[in-house]
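> Generate a structure from the sequence data that follows.
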Amino acid sequence: MGSGTSAVNPQVGAIVRGRGHHGGMVHRTRVVKAARRAEVRLPELVGFTGGELTPDGDYDGLEFRDLDFAGQDGAGARFMDCALTSCALDETGLRHARVLDSVLTGIRGVGTDLAEATLRDVELVDARLGGAQLHGAVLERVLVRGGKIDYLNLRNARLKDVVFESCVLVEPDFGGARLERVAFADCVLKGADLTAATLVDVDLRGAAELDVARGLDRLSGAVISHAQLLDLAPVLAAEMGLRVAEV
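Down below sits the predicted model:
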């Protein structure tokens, strides 16, 4: 390509910019790096009979089913090779907890505190959560499939190889977060806040609905479809102070 030209692959939509031999801008396409999906294989589990959660507790190879952990304190606890199924986590304190190689299915709760927690190789399936606190958390190889999460707080969190699939996220807060190799597949994203966020290889093309309330200027590391670009055009124009009028 010569100086001042551009090429965009309609299936990718991402553009990398650089300088040509004569100082002009050269645009090259690059394929967005796909997220590595979590694939959790649990061993044979033992039913949990320990009563309440305890701070810094160590839970390995356990099944938590139909339990109510509302208001309990499990700060700093470690969950390894565990399954949590249909458990209530209203106001449950899990700050600094580590959830590793585990599957959480049908959990529900309001105000669950997972601030500065670590979730690695985790599947979160059909969750119903409101106001979950994951600010400063680290999510790596996490699959969020199905369910609905309202007012998810991921401020200053680090997400790497995370997939949101067939779920609804209402007003998620990614302010100051770093998202790398994150994909949204058949996912509804309403009122997202991307203020001061850093996006690297973030694939938004599969989002069933894409609504960014704040931080449109942080979309430079994301890939969107042509249809999404048209949907975002009025908001982008307003962000730029661009007036659109008929001749």
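> From here on, just use CA atoms for contacts and neighbour counts.
Fine.
> Run a quick neighbour tally on the spatially closest residue to residue 41 that is not a sequence neighbour.
Distance criterion Cα to Cα, 6 or more residues apart in numbering; nearest residue to residue 41, sequence neighbours excluded, is residue 101 at 7.7 Å. For residue 101, the tally of surrounding residues (other Cα atoms under 10 Å) stands at 23.
> separation between residue 101 and residue 61?
Distance check for residue 101 against residue 61: by Cα to Cα, to the nearest Å, it reads 10 Å.
> In contact with the residue nearest to residue 41, which residues?
By Cα atoms under 8 Å, 6 or more residues apart in numbering, the contact set of residue 101 is 40, 41, 42, 80, 81, 82, 120, 121, 122.
> Give the helix, strand or coil label for it.
Following DSSP: H, G, I helix; E, B strand; the rest coil, we place residue 101 in the strand state.
> Residue 195 now?
Secondary structure, three-state DSSP: residue 195 is coil.
> does it really touch residue 213, like I thought?
No: under the contact definition of Cα atoms under 8 Å, residue 195 does not touch residue 213, with a separation of 9.3 Å.
> And this one, please, so the two structures can be compared:
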Amino acid sequence: MPARPAPQAPRLPSFAPASYPGAGDLTALDADGRCEGLRFEQDDAAGADLEDAVFTACFFRGVSLAGARLERASFGDCRFEELLAPTLSAPDSAWWNTRIARGRIGSAELYGATLRSVLFDGGKLGYVNLRSAELKDVLFRDVIIEELDLGSATATRVAFEDCRIDSLLLHGARLSHADLRGAGLRSITAPAGLRGATIDALQLQDLAPLLAAEAGIRVL
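Here you go, the predicted structure:
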């Protein structure tokens, strides 16, 4: 039997340093809710209404989005450093060509969101709700994730490097070129959703009892 090809890696931009000429204030957006080329540092947007806001080529450092309403917000060509959000409420939001470095997010409500060419680089994520989301070219690198819910999500060219996932939920997930070899997996729910993913031999050993039970195989 011919060997299967390796999964395709996420296609990401270089995330080269850029200049951000203007200073922004998340609590005082323009009337149309659009921001471009602005720098936000140490802003506290707790409880702010940022629904449908559009951020393009913006830089965020040490920003708190605790309780901010980000439904249908868009972030394109943005950079985040040390994002703090006990609760990130951003259902149906859109993220593309964006890097989130050293973020600490307790609960990320990203169901229905679209993520394209996104890098999660370091940090810790609690519950990540990506149900019914669309992920394409997404890389998690050196990230601890307590619970990752990909129920009914579509994930293409998604990879993990030096990550830990305590609980992975895959009900109805549709995976293609999903590379899980760089993730320490402690628990998987609905392992049938692994179809289209790549794991290594050690992971297969750990998952063997779960996969056997899913297939109705009795091991004596």
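> joint contacts of residue 101 and residue 61 of structure 1?
With Cα under 8 Å, 6+ apart as the test, residue 101 of structure 1 and residue 61 both reach 42, 80, 81, 82.
> Could you let me know which of those ends up closest to residue 52 of structure 1?
Nearest to residue 52 of structure 1, judged by Cα to Cα, of these is residue 82 at 15.9 Å.
> Kindly write the ChimeraX command that selects the buried subset of the shared contacts of residue 101 and residue 61 of structure 1.
Buried members of these can be picked out in ChimeraX with the line below, counting by 16 or more other Cα atoms under 10 Å:
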select :80,81,82
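> so which pair among the shared contacts of residue 101 and residue 61 of structure 1 is furthest apart in space?
Checked with Cα to Cα, these reach their widest spread between 42 and 80, with 9.6 Å between them.
> re earlier: out of the contacts of residue 101 of structure 1, which ones does structure 2 keep as well?
Retained in structure 2: 80, 81, 82, 120, 121, 122, out of these (criterion both residues aligned by TM-score structural alignment, their matches' Cα atoms under 8 Å).
> In structure 2, what residue corresponds to the second one?
For residue 81 of structure 1, the aligned residue in structure 2 is residue 57 (criterion: TM-score structural alignment).
> Next one: the one residue sitting closest to the centre of structure 2 from residue 177 of structure 2, what distance?
With the centre of structure 2 defined as its mean C-alpha position, the nearest residue by Cα atoms, centre = their mean is residue 120, 6.4 Å away. Counting by Cα to Cα, the gap from residue 120 of structure 2 to residue 177 of structure 2 is 18 Å.
> Also residue 131 of structure 2?
Following Cα to Cα, the distance that separates residue 131 of structure 2 from residue 177 of structure 2 is 18 Å.
> residues in contact with residue 207 of structure 1?
By Cα under 8 Å, 6+ apart, the contact set of residue 207 of structure 1 is 184, 185, 186, 187, 188, 189.
> separation between it and residue 45 of structure 1?
Using Cα to Cα, residue 207 of structure 1 is found at 35 Å from residue 45 of structure 1.
> Kindly report the same for residue 230 of structure 1.
Counting by Cα to Cα, the gap from residue 230 of structure 1 to residue 45 of structure 1 is 49 Å.
> Those two: which is more packed in?
Comparing residue 230 of structure 1 with residue 45 by other Cα under 10 Å, the one with more neighbours is residue 45, at 14 against 11.
> Which position in structure 2 pairs with that one?
Going residue by residue (TM-score structural alignment), residue 45 of structure 1 aligns to residue 20.
> Can you tell me the residue that sits opposite residue 127 of structure 1 in structure 2?
The alignment partner of residue 127 of structure 1 in structure 2, by TM-score structural alignment, is residue 103.
> now swap in residue 221 of structure 1 and tell me
Under the alignment (TM-score structural alignment), residue 221 of structure 1 pairs with residue 196 of structure 2.
> how about that match, what does it touch?
When the contact criterion is Cα under 8 Å, 6+ apart, the partners of residue 196 of structure 2 are 174, 175, 176, 177, 178.
> just residue 92 of structure 2 next, same as before
With contacts defined as Cα under 8 Å, 6+ apart, the neighbours of residue 92 of structure 2 are 71, 72, 73, 110, 111, 112, 113, 114, 133.
> Tell me which of these fall in strands.
When DSSP state E defines the strands, the subset of the contacts of residue 92 of structure 2 inside them is residue 114.
> Reformat the contacts of residue 92 of structure 2 as CSV; add distance to residue 142 of structure 2.
Formatted as CSV, these follow (distance: Cα to Cα, whole Å):
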residue, distance to residue 142 of structure 2
71, 27
72, 28
73, 26
110, 20
111, 23
112, 25
113, 22
114, 22
133, 22
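> JSON lines for the contacts of residue 92 of structure 2, including neighbour count and distance to residue 25 of structure 2?
Supplementary listing: the contacts of residue 92 of structure 2 in JSON lines, determined by neighbours: other Cα atoms under 10 Å; distance: Cα to Cα, whole Å:
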{"residue": "71", "neighbour count": "22", "distance to residue 25 of structure 2": "19"}
{"residue": "72", "neighbour count": "20", "distance to residue 25 of structure 2": "19"}
{"residue": "73", "neighbour count": "21", "distance to residue 25 of structure 2": "16"}
{"residue": "110", "neighbour count": "25", "distance to residue 25 of structure 2": "23"}
{"residue": "111", "neighbour count": "23", "distance to residue 25 of structure 2": "27"}
{"residue": "112", "neighbour count": "21", "distance to residue 25 of structure 2": "27"}
{"residue": "113", "neighbour count": "24", "distance to residue 25 of structure 2": "24"}
{"residue": "114", "neighbour count": "22", "distance to residue 25 of structure 2": "25"}
{"residue": "133", "neighbour count": "24", "distance to residue 25 of structure 2": "29"}
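> Out of the contacts of residue 92 of structure 2, the closest to residue 84 of structure 2 would be?
residue 110 (15.5 Å).
> Relative to residue 188 of structure 2, how far out is the closest residue to that closest one other than its chain neighbours?
What sits nearest to residue 110 of structure 2 in space, not counting adjacent residues and going by Cα to Cα, 6+ apart, is residue 91, at 4.6 Å. Between residue 91 of structure 2 and residue 188 of structure 2 the computed distance is 24 Å (Cα to Cα).
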